[in-house]
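In: Predicted structure and sequence below. I'll ask about it afterward.
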Amino acid sequence: MTGLSTLIRGTGPALLLVHGAGGSVQANYGPVLAPLTQRFTVVAPDLPGSGASPNAAGPLELEALADDLVAVATGAGHESFFVAGYSMGCAVAVTAAVRHPERVRGLVLSAPFARIDAATRARVDRWESLLAGPREPLARYVLSVMCGEQYLSRLSPAQADGLVELIGASVPPGARAHLDLLTRIDLTDVLPRVTVPTLVIGASGDRLLSHDLGKQVADLVHGAEYADIACGHAIALESAAPWARLVTDFLASV
């Protein structure tokens, strides 16, 4: 698919960002874009049906998405680059690294999974079922699974309502296609084929993805480093500064 809307900003080595299901570049990476663009030339496409990117004509396929995003980075003039994925975007990042080893220099995988487990599947199915209804119940559910318990406990009712309004207003048209792809992903046999330096970042307070899923990814990638951040699934919202430091410090060492 061509025509993906893409943010390109910063200076330094190229860093391709891949956002998660039901998100966008701004929604998933907004608070860390400034520190990342101080160290890297960030190339950040919105996936089909997110941001200003058009919906895909049919179901999303992991290999095609990975090829398209690599084409975006090379089309921006970068022969090789790092790739940072978030949530479902980690699967796209891994697939890009395996299919294009001559392009990808290193990986950072934040809140990843090889394949979702039954508990995560139930939460994703609930999310998908709410897409057909009013936005407020959907947004309140998304808030409840995206944010950690401690973060939610600190919100005032007015702050929670503000986030609900923001989430409800920013549901991307492609969310259903994203979630459909998420449920079909299985990287169990792909992750051992990753050959580039890899950092896996887990979110210890994740209420969307079961926490062990990230550790499973790290175990399947030979030589991968693992770090935890004490936050929920919405890492950029809850822990932008520590997340940016982990990403930049690791890639600077590669």
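Out: Right, received. Where do you want to start?
In: When you work out contacts or count neighbours from here on, use the C-alpha atoms and nothing else.
Out: OK.
In: Which residue is the nearest non-sequential neighbour of residue 130?
Out: residue 138 (5.3 Å; CA to CA, 6 or more residues apart in numbering).
In: which ones are touching that neighbour?
Out: For residue 138, the contact set (CA atoms under 8 Å, 6 or more residues apart in numbering) comprises 127, 130-131, 168.
In: Run the chain-centre distance for stretch 159-172.
Out: Put simply, stretch 159-172 sits 19 Å off its chain's centre (CA atoms, centre = their mean, to the nearest Å).
In: How about residues contacting it?
Out: With contacts defined as CA under 8 Å, 6+ apart, stretch 159-172 is touched by 22-24, 49-51, 135-136, 138-140, 142-143, 152.
In: tell me which residues of it are tucked away?
Out: 160, 163-164, 167-168, 170-172 (16 or more other CA atoms under 10 Å).
In: Now, the residues you listed that are in helices?
Out: With DSSP state H as the criterion, helices contain 160, 163-164, 167-168 from among the buried residues of stretch 159-172.
In: any chance you could map the strands in this protein?
Out: For the chain, the strands defined by DSSP state E cover 6-10, 14-18, 41-45, 81-86, 104-110, 198-203, 225-229.
In: before we go on, here's another structure to hold up against the first:
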Amino acid sequence: MRVVSAEGTTVSYRRAGEGPGLVLLHGTNSDGQSGFGHLVDRFTDRRTVITPDYAGAGQSTIPDGPLSLDVLVSQVAAVIDDAGGGPVDLLGTSLGAVVSAATAAAHPEMIRRLILVAGWVSSDDARHRLVFETWKRLQALDPELSTRFGLSLALSPDFLAGLGPGQVGQLTARRFPAATDRRIDLGLRIDISGLLPKITAPTLVIGLSRDQLVPPYHARALHAAISGSRYEEIDSGHAVQVERPDELIRLARAFFHEQG
């Protein structure tokens, strides 16, 4: 575990493997290890894999007051710089996709290739606000109910139905990182529409066809707003690292290993 300072915070991150840098950015209610720990070895044959924990996740600290996207971008940029500098490949899921897009826009010199999985452009649409406001209220009132609510949206119905009671119990008993409520709140205040035209890195946008937390119309809007980007869709719920890891790895490796 390594630690770097940024914006008055400390940011923890892990690195494994050898080769050009690959940064993996987690979502709202996970950290680098829980989001990607089981996938790191799938990249280390050709990459130095860097998995940060941002803003209250892992051992990273979070500033007082409402969390801003700028703080998360600064944390990611500090990790990239500390780990050897860019350009790196960058893959983010969910809120991590939003942070990845904003980082690529703010620091184009740091990013070689970019993959955005289940991200979104703006939090303004009525469905997104309904889901995230409900999630935020449940997190404040009863974290266990919040976990159950989030799980029911993060996994596709077929996949969730196929789990045994023991597996569901383990998932609902999981403790989420500190300050999850503040990252949920940030999820209600996203608007990166002005940043997306600034992205110059080759970009692959991945939507998840069974995603009920961030439905794929959001990913298609990201794709439409990023000039020259490609679009792929995986038949998965939001937690694609759990449901369809092989397909995610296949698309990521093929895209990152392209020349140019």
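Out: In hand now; what should we look at? As the structure is a prediction and not an experimental result, all values here were calculated from the model.
In: What's the TM-score once they're superposed?
Out: The TM-score (TM-score structural alignment, normalised by the length of structure 1) is 0.94; 251 aligned residues with a CA RMSD of 1.4 Å.
In: hmm, back to that, mapped onto structure 2, which of the contacts of residue 138 of structure 1 hold?
Out: Checking those against structure 2 (both residues aligned by TM-score structural alignment, their matches' CA atoms under 8 Å), the contacts still present are 127, 130-131.
In: between the residues you listed, which is nearest residue 236 of structure 1?
Out: Nearest to residue 236 of structure 1 among those, counting by CA to CA, is residue 127 at 20.3 Å.
In: As a quick check, tell me the outermost residue of structure 2.
Out: For structure 2, the largest distance from the centre (CA atoms, centre = their mean) belongs to residue 165, which lies 27.7 Å off.
In: circling back to that earlier point, ok, of the contacts of stretch 159-172 of structure 1, which come out buried?
Out: 22-24, 49-51, 135-136, 138-140, 142-143, 152.
In: what about residue 155 of structure 1, how many neighbours?
Out: 12 (other CA atoms under 10 Å).
In: May I ask which two of the buried ones among the contacts of stretch 159-172 of structure 1 are separated the most?
Out: Farthest apart among those - using CA to CA - are 49 and 152, which lie 28.4 Å from each other.
In: isn't residue 204 of structure 1 right up against residue 228?
Out: Yes - Residue 204 of structure 1 lies in contact with residue 228 (CA atoms under 8 Å); the separation is 6.2 Å.
In: before we move on, back to that, the residue farthest from the centre of structure 2 -> structure 1?
Out: Aligned by TM-score structural alignment, residue 165 of structure 2 pairs with residue 157 of structure 1.
In: Over to residue 70 of structure 2?
Out: Counting by TM-score structural alignment, the partner of residue 70 of structure 2 is residue 63.
In: ok, that match - contacts?
Out: For residue 63 of structure 1, counting by CA under 8 Å, 6+ apart, the contacting residues are 92, 95-96.
In: Could you dump the residues you listed into JSON lines and include neighbour count and distance to residue 11 of structure 1?
Out: JSON lines is the format used below for these (neighbours: other CA atoms under 10 Å; distance: CA to CA, whole Å):
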{"residue": "92", "neighbour count": "26", "distance to residue 11 of structure 1": "24"}
{"residue": "95", "neighbour count": "23", "distance to residue 11 of structure 1": "26"}
{"residue": "96", "neighbour count": "25", "distance to residue 11 of structure 1": "22"}
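In: which one of these sits closest to residue 219 of structure 1?
Out: After measuring the contacts of residue 63 of structure 1 against residue 219 of structure 1 - CA to CA - the closest member comes out as residue 95, at 16.9 Å.
In: Just confirm that closest one contacts residue 66, I think it does.
Out: Yes - here residue 95 of structure 1 reaches residue 66: they are 6.0 Å apart, a contact under CA under 8 Å.
In: how about stretch 221-229 of structure 2, aligned to which bit of structure 1?
Out: With TM-score structural alignment as the criterion, stretch 221-229 of structure 2 aligns to 216-224.
In: and residue 214 of structure 1, what does it touch?
Out: Residue 214 of structure 1 touches 111-113, 200-202, counting by CA under 8 Å, 6+ apart.
In: before we move on, what about residue 49 of structure 1?
Out: 55-56, 172-175.
In: which of those does structure 2 keep?
Out: Among the contacts of residue 49 of structure 1, the ones still in contact in structure 2 (both residues aligned by TM-score structural alignment, their matches' CA under 8 Å) are 55, 172-175.
In: The stretch 1-150 of structure 1: helices as residue ranges?
Out: 25-39, 62-75, 88-99, 118-130, 135-146, 149-154 (DSSP state H, counting those that start in this stretch).
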